[in-house]
Structure formats: structure tokens, C-alpha cells
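Enquirer: here is the input, now give the coordinates:
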Amino acid sequence: MGKITVKHYLNKRLKPDNNGNDKIYPLYLSILYDRMSIRTPSAINAIWEDLTEKDFENKKFRKELLFKMKYEINLIERSVKKFIEDENVRQLRKDLGKVYPGKKYRSKNERLNILNTYIDYYTHSIFDVVSNELLKRIRNAVLNKLSNNFNELDLFDEYKLQDLFYYNNPVLYNIIVKYNLGKEYELYFIIWSRFHDYLSVQGKKYGYDMPYIDWIEGKGQKLFAEYLKTYTRHTDKWEKNFFTDEKILTSINIINEIINSHDYFDKLINRF
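Expert: Purely as a prediction, here's the structure:
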């Protein structure tokens, strides 16, 4: 396996902003492997202000920012290794560019383009597919039940129905309970809600919400499981231990089933 080199740098080719006398440039990534080079914006820029040239050169990073940079480097390195593994057995995928159809892979080096798509694919967030699938299951069950209760369905016009299917909507949860859709759908709703909330927490800490490669390599499950242990909800009392070990395992398995489904890639490229 050839050497993989991933480094952060300030893109000084772009026009800087100013912070007093200091110039501020956006943070970029330099990715080198087997004489192929990719330069791309760091995902960290989405949530952290740009670094001053002086701070970057003196390596004066906040601990939180340094943690994100190290995590991002490791994430890219692992994604490049996926490319290497497939190339070694002559099974490179050439369809991964469909994940971000608006992104143009324009290098004359087709191998470099494929490497770029591998990085994008393995670092993509599983959020959209998981959220869409849980919503579909809940929506289908609720609408089917409401369609058999016309008086109840009449209370919802088209716009109210759109507002109903919101991940933290207590009205939706109450409908699931009221019509006895079952503990399975109650759990779908709570996982859906927790997954939304958790990803903002992970994004702030890691700079990425839930990369695909973290989940398929077993890291994502551990992070989400730890978060579920902190969950509380209000019924007739505060129930601090709703997520037992058994429910946590069931929740992780539900997401695993979505991620490992044969049509995951189709759901991913049709997520919007």
C-alpha cells in the first residue's frame, strides 16, 4: 500500500478576510496518494470561523479545532484505504459520483476522479437515508390508520398533514400511541427524533455528523448508543431510563438494517 498523506492548509489563493491586522483564509485539505493530488475545502469550515494566517503558522489551534482536524484526517485516510482495497482486487466502483450529482469530477485522470468519489461516498452522512426511511415507515402506518378513521382524517388538511410529520412533533407521537400502532412505531419515532438531535451534537464535536464509513466500521453505533443512554422523556413522570440496553441494541439494529439494505445506495442517490 502506497503512502497516504492528508494535511490541512490555508487556501491563500482565495481573497482573504481581515481580522484587525491578521488575514483570514479558509481551511482546506491536501490529499496525496500514489502521485494523485486532491485539494478540497475542509468540512470543518462549516461550523468554525476561518483561521488567521498567524495562528495557523504558529499552530495556535483551539483544542476543539485540533480534535476536529485530527478526526478529519483519519476519516479521509480510511476512505482512501477503501479505494485501495477495491483497486487491489480490481473492483473499483465507478458509480459513486452519483452521490453528489452537482459536483463535477473534471480531472483528465479518471483514476483520480474515482478516488475523489470514494472519499465523498465514504464520508457522506447517513442522516438523510436513515431519517427518510424512518419517516416513511411512520408516515405510511399513520396515514393508513387515519384513512380508516375518516373523522380524524378530516381534521388534517394537506398543509396540516405536512406539519404533522415533524421529528419532534408531540401530536404525531400521540397519534401513534392513540391508535395503538405499536411499540415498534413508538420506537421508530423516538429513534428518528434522537437521531436528528444527536447529529447536531456530533457535528459540533467532530465537524461531521455521522459519516457512512464510521457506521460501517462500527464506530458510529458506539457513539449513538452512548447518546441514547442520556435520553429522557416525559410521560406521566420523567422516565430517565427509557433506553434500556435491550432498546439501545434494538435501535442500533434498526439503523443497521437500513444501512445494510440492498437498496441503500439507491435511497442515497434519491434522497432529495
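Enquirer: from here on, contacts and neighbour counts on C-alpha atoms
Expert: Will do.
Enquirer: distance between stretch 235-253 and the chain's centre?
Expert: In terms of C-alpha atoms, centre = their mean, to the nearest Å, the centre of stretch 235-253 is set 23 Å apart from its chain centre.
Enquirer: which residues sit against it?
Expert: For stretch 235-253, contacts defined as C-alpha atoms under 8 Å, 6 or more residues apart in numbering pick out L187, I191, Q221, A225, L228, K229, T230, Y231, T232, R233.
Enquirer: give me the number of residues near the nearest residue to the fourth one once chain neighbours are set aside?
Expert: Counting by C-alpha to C-alpha, 6 or more residues apart in numbering, I248 is the residue found nearest to A225 once chain neighbours are left out, at 6.2 Å. Neighbourhood size, I248 [other C-alpha atoms under 10 Å]: 20.
Enquirer: structure for this one too, so we can compare:
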Amino acid sequence: MAKQSKITVKHYLNDRLKPEIENGVEKYPVFCMIIFNRHTIRRKSITFLKLSINEFENKAYQGKYKKQIDLSLKYEIDIFNRIVEKFAIDLDKKNVSNKFLNFDSRYTYTSKNNELNQLNSYLNYYLSNIKEALSRYVYNENVIFEFKEKLEKVFNFGTKSEIKQDIIELLGNAEIFASDWDFDENVMFLKNNISEKSMELVFLTFCFEQFENYYETKITGFWCVPIFEWIFNYNETAKNYINFTKSNTKIIEFSKKIEIKFNENIILKQLETIKHIANDKDFHIKNKC
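Expert: Next comes the predicted model:
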């Protein structure tokens, strides 16, 4: 068996860029360098930090977000390492990576080195978050579908199907389908007009949002939970999800407000939906950004 190439992941100050001057001190953006098999990828840190050399070398930055920054930098190194480790042993990585090319236009590589492009596309895909995909599944494929069915029972659109779509867009503009939990009347409007099955999915989006907020506070810093965790670290992530949701006060109170019978079976159903979305073979097509 060939010896696996060493993986190096580290943060650095990108002093090739023009510094930002703050109180007479030069500050540069923090980047992350990923080195594997003689290939190097450089990405701007998700923290979007700009630090002086002293602040960077001595972790001398302060402020109310210091804890989140520390968590983010630590998690960033960890998740990059784990994804590259997976890439190194993935026998189908060429096919998988080529499928993911240009998945995230913000970080697309167009190197003449195809393996570098493949590694970058692998990173882009497995760092992506499923929150928007979950929201699209809940609202576009379920909730809005029910509203369209209701409209068809009330109105005869004939050949004017675009009018039906206009009505749906009006509801969307009114943020009826938005996950803005500050508007009780929006949530109650949904509760009074969609099935219990779809309302359970709406409840899932609320639980998922609360879980991500918790995860960012405790583990990932500024990182949303990457799809990598839901695919390759599923058991641990699912366990954390169960333990958090079943005892979270906000979730329990929200379930009572919308009259959802909240129990472990509901949580397990939620995890099945999350797992289904994360492992969707067409995820890279449906959620390209």
C-alpha cells in the first residue's frame, strides 16, 4: 500500500494583500492553507479576521467574539483535516470530485492541475451547509405544494396557471413561508392552513435552526454544521441533535404553541429527513451556489 501523503492545515496572515491600517498598525486577513500531495489550496478564513502580526502570533485579539473566533479557528483546522483525510482514501474521489466541480462558485479553482481542482471541489461540497436545502425541501416541495392544491380546489384557473403562481409569490413576499419565528401570526397562519405532516416539517426547520445556533456556540464558532458531519460523522452529530432538541426550552415551548406532540419519535423522524437531504445524490445539482 502506498504511503499516504502528509496533510498540513494551518492559518496564516495573507500579507500579499493590501493591509488595513488601524491605529497605525497594519492588519491582514487570516487565511487557511491546506497542503496535500504537493498541492496547496488557500482559502480565506470563515472568521473574516484581520489581524496584526502580533495579534495573530500571540492570539492577542480581544472583544466579545473572542470565544467564537477561537472556536472557529480550531474547528476550521479540524474539519479541513478530516475532509482531506477522506479525500486521500476515497477510491472514487475522481468521479465524486468532478461531479462537484464548480459547486460553490465563490471558491472555484481553475487550475491546470486537475487533482488540485478535484481536491478543492471536494472541500467545497463537504463544507456546504444543508440549512437552505432543508428549507427548500420543507417549503417548496411540501408546504407550497399544499397551498397550490388548496388554490386549485377554490379557483378555476383554466389556462391561467400563472395567476396561481402569482398568489404563491404574494404569500412568499408576505414572508408566510419564511422561517422568521418572531411573527407568531405567520406560524399560526401555517398551522391553520396546512396538514399536520407539513407542520411537523415546519417544526423541523425551527429545531434545526436552534440546533445550529447551539452548535456554533459550543463547537463550530462561526461555522454552520457542514454536510460532512451529517454524512461521515452522522452518529455523533445525530446524538448531539437528539440530546439538544429533547431538552431545549425554546423547542418545547414552540411545540406547545403549534400543538405538535413533541417526543423522541418526532426527533427521529426529523433526523431521517435531514439524513435523506444530506445523502441526496442530486444535492450538488439542487443546491449549487
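Enquirer: ok, back up a step: and the residue nearest to A225 of structure 1, what element?
Expert: Secondary structure from DSSP states H and E places I248 of structure 1 in helix 245-259.
Enquirer: mean per-residue distance, stretch 117-127 of structure 2 to structure 1?
Expert: Here stretch 117-127 of structure 2, set against structure 1 after superposition, deviates by a mean of 0.9 Å using mean C-alpha distance after the TM-score superposition for structure 1.
Enquirer: contacts for that stretch next, please.
Expert: Defining contact as C-alpha under 8 Å, 6+ apart, one finds that stretch 117-127 of structure 2 is touched by 41, 80, 83-84, 87, 93-94, 96-98, 100-104, 107-111, 226-228, 284.
Enquirer: would you agree N18 of structure 1 falls within a helix?
Expert: No: counting by DSSP: H, G, I helix; E, B strand; the rest coil, one finds N18 of structure 1 to be strand, located in no helix.
Enquirer: how about it, what's its partner in structure 2?
Expert: Here N18 of structure 1 is matched to I21 in structure 2, going by TM-score structural alignment.
Enquirer: now the helices: where do they sit in the stretch 101-250 of structure 2?
Expert: Using DSSP state H, counting those that start in this stretch, the helices of the stretch 101-250 of structure 2 run over 114-127, 131-135, 144-154, 161-173, 184-193, 196-215, 227-232, 234-245, 249-257.
Enquirer: for those, which one sits closest to K74 of structure 2?
Expert: Closest of the helices of the stretch 101-250 of structure 2 to K74 of structure 2 is helix 196-215, at 13.8 Å (criterion: C-alpha to C-alpha).
Enquirer: quick check: K27 of structure 2 is in a strand.
Expert: Yes: counting by three-state DSSP, K27 of structure 2 is part of a strand.
Enquirer: related to what we said a few turns ago, mind giving me the ChimeraX select for the contacts of stretch 235-253 of structure 1, buried ones only?
Expert: A single ChimeraX command is used to select the members of these judged buried by 16 or more other C-alpha atoms under 10 Å:
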select :187,191,221,225,228,229
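Enquirer: what would the contacts of stretch 235-253 of structure 1 look like in a markdown table with distance to S261 of structure 1?
Expert: Formatted as a markdown table, those follow (distance: C-alpha to C-alpha, whole Å):
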| residue | distance to S261 of structure 1 |
| --- | --- |
| L187 | 20 |
| I191 | 18 |
| Q221 | 16 |
| A225 | 21 |
| L228 | 23 |
| K229 | 26 |
| T230 | 28 |
| Y231 | 27 |
| T232 | 30 |
| R233 | 30 |
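Enquirer: right, and the pair among the contacts of stretch 235-253 of structure 1 with maximum separation?
Expert: Maximum pairwise distance among the contacts of stretch 235-253 of structure 1 (C-alpha to C-alpha): 21.5 Å, between Q221 and R233.
Enquirer: one step back: what's the residue nearest to A225 of structure 1 aligned with over in structure 2?
Expert: Per TM-score structural alignment, the equivalent position to I248 of structure 1 in structure 2 is I267.
Enquirer: its match and M188 of structure 2, how far apart?
Expert: Counting by C-alpha to C-alpha, to the nearest Å, the gap between I267 of structure 2 and M188 of structure 2 amounts to 21 Å.
Enquirer: with Q68 of structure 2 instead?
Expert: 34 Å.
Enquirer: what's the mean deviation for the helix holding I248 of structure 1 versus structure 2?
Expert: Comparison of helix 245-259 of structure 1 with structure 2 after fitting gives an average deviation of 1.5 Å (mean C-alpha distance after the TM-score superposition for structure 1).
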